[in-house]
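Visitor: one predicted model, sequence on top.
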Amino acid sequence: MDIRQQVREFLTTRRARLTPDNAGLSAGSNRRVPGLRRTEVAMLADVSIEYYSRLERGNIGGVSDSVLNAIARALQLDEAEREHLFDLARAANGSTTAVPRRKPKQWTPRPGLQLALDAITAGPAFVRNGRMEVLATNSLGRAFYDHVLDGPGRGNLARFNFLDERSRTFYPDWEAAADVSVAILRIEVGRDPRDKQLHDLIGELSTMSEDFRTRWGAHNVRRHGSGTKNFHHHIVGDLTLTYEGLELTAEPGLSLLIYTAEPGSPSQERLALLASWAATDQQLEPAQSTYQRPTTQGDGG
């Protein structure tokens, strides 16, 4: 992907969303831009208008950390957005945080990792990479994500979100789920802009989904660490689950996510019912038999 274009569009969209009132400035009159002017951002960051304009044109290579931090403060970037800006700057300098690339191979979880997943029985647990590919699950995770693993999603949460109509039932707040999917992919683009499989996925979704194209153009980024989500599973109905995301130290670029329900809640009872359904195997088997694990590298890049 064109890093200069990514930088240009990211900074422009961040500036457009920040009003003078938000920045503690007088709005004045005859404003022709929806957000701050370049001169106002430059003033807030204590850099010259010429220098900031150069940055917003995408010329971010060689910019110091102190200037990047000043721009981040001026644009009121949150932590995920600030990290994304730094990732883009590293990419512009020809450096990324991704581990050296290896030949693509079919990734399989280490026996110890799969044992750890299988030891989690109270909720769905799975491993995914930055491309939103589900790479390994526990038994309850396979039952929970059976439609993700079997169908247009082909084991990819973003593809499921935008190319499988069943996602609109699975995610009661589909708009928010779609926003998160795209924001995570944006993070991954900054982390490893050379990932061809990621480029191919974005191209596929951009071609096939207007909802994706609209969100991709917004340049929003987000970390997906913890929180609460609502789901509607086709077997057990409504679920309200808390999730925790953990980075896998031994597998850079991969995350372990675990969903749990509040003890004694209807959601916990429904998860137990789903676990019982999964244990029968006879209904779960069709989803397993058609699922092919995505071809990926162990580093998720």
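Guide: Received the coordinates, thanks.
Visitor: contacts and neighbour counts: CA atoms only from here.
Guide: Fine.
Visitor: find the centremost residue of this structure, please.
Guide: In the chain, the C-alpha nearest the mean C-alpha coordinate belongs to I184, at 1.3 Å (Cα atoms, centre = their mean).
Visitor: this is the comparison structure:
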Amino acid sequence: MKFQQEIRDFLMSRRAGISPEQAGLPHLGGNRRVQGLRREEVAMLSGLSVEYYTRMERGKLGGASESVLDAIARALQLDDDERAHLYDLARNVAPGSPRKHPKRTPPVTASVQQVLDSMSVPAVVQNGRLDLLAANDLGRALYADLFTMAKQPPNFARYAFLDPRAEDFYADIDQAKNLLVAVLRATAGRDPLDQKVTELIGELSTRSTDFSTRWAKHNVHRHLRGRKVINHPVVGTMDLAYDDFALPGDPNVSITTYTANPGTPSADGLTLLATWADTQKQPQRTNDEVHGSSTTSTVGTSERRDGGDR
């Protein structure tokens, strides 16, 4: 029943966002009792009977052919991410669809960490649940706030909606929140039986009305590439491009890198970030050096003092 409700809400939200004019339908005047397209208009645009489309919008997508799904996607003017989400929803209610998760091996191996450490730009490993699973030194420096959160592993959605520092960190917090919610929605559509995803969504919905309001919009997005502007507490404002590279064995776990255009203030910011990241590794070594030099100094003084006595 949960899957059917998800399908219903998604399709209704998509047709509510398209006006007859946007769909190329003639304006007939009069008051419309529904926002956006009516079911019969979507059915007509899809080349389906009203009864068949109505049944599908009620969650009966199981067994729908690819051509039918494509027709609905065209009628509702779905983008690539929304189309993929529709296919995920249909697969989850298809007869014989799996109801158990395959066991996954831990994605962050020593070799993956080596790859991260070999990169000269900030890099992190994250999953579809938006957990930050690993990072190189620059990645840790970029997201220093997240690594100090009480609940670990760090989670981008928890940070954006539950940590007040996020308001300053993201130059456009509204855009950041919309993106994170849309990524979570796409993740839930791919694997609605993932208990950890369900728990995270439940936690955020309970603790943040802002999250629940955005969640109800049913927007979806695949986190592949884009740009984000951040206000780093040490370095300042940086406009960064991010790119996702899926790890072999689990397409929902990826390495995300952050780069800046050469010769820009943001590129200078990354250079400064690298310098600051290095200083974060210095205190322990510095303390060791201090203790070592202090010991040597004490021994030398003692020897000189003993020598003087003799």
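Guide: Looks like it came in fine. In this text, all values refer to a predicted model and were calculated from it rather than measured experimentally.
Visitor: for the residue nearest to the centre of the first structure, list the residues it contacts.
Guide: 130, 132, 221-224 (Cα atoms under 8 Å, 6 or more residues apart in numbering).
Visitor: what do you get if the cut-off is 7 Å, keeping everything else the same?
Guide: Residues near I184 of the first structure by Cα atoms under 7 Å, 6 or more residues apart in numbering: 130, 221-223.
Visitor: was I right about D81 of the second structure contacting H218?
Guide: No - using Cα atoms under 7 Å, D81 of the second structure is not in contact with H218, being 11.9 Å away.
Visitor: what touches both of those two?
Guide: In contact with both D81 of the second structure and H218: no residue, using Cα under 7 Å, 6+ apart.
Visitor: thinking again about what came up before, the residue nearest to the centre of the first structure falls within a helix, correct?
Guide: Yes - read with DSSP: H, G, I helix; E, B strand; the rest coil, I184 of the first structure is one of the residues of a helix.
Visitor: chain neighbours aside, what residue packs nearest to the counterpart of it in the second structure?
Guide: Using TM-score structural alignment, the equivalent of I184 of the first structure in the second structure is V183. By the measure of Cα to Cα, 6 or more residues apart in numbering, the closest residue to V183 of the second structure outside its immediate chain neighbours is H221, 4.9 Å from it.
Visitor: and the one you found? What does it align with in the first structure?
Guide: In the first structure, H221 of the second structure lands on R222 (TM-score structural alignment).
Visitor: hang on, the earlier thing: look up how far M56 of the second structure lies from the match of I184 of the first structure.
Guide: 24 Å (Cα to Cα, to the nearest Å).
Visitor: what number of residues lie near the closest residue to V63 of the first structure other than its chain neighbours?
Guide: Residue nearest to V63 of the first structure in three dimensions, not counting chain neighbours: A89, with 7.4 Å by Cα to Cα, 6+ apart. Neighbour count for A89 of the first structure, taken as other Cα atoms under 10 Å: 26.
Visitor: please apply the same query to N92 of the second structure.
Guide: N92 of the second structure: 21 neighbours (other Cα under 10 Å).
Visitor: for A74 of the first structure, same thing?
Guide: Neighbours of A74 of the first structure using other Cα under 10 Å come to 19.
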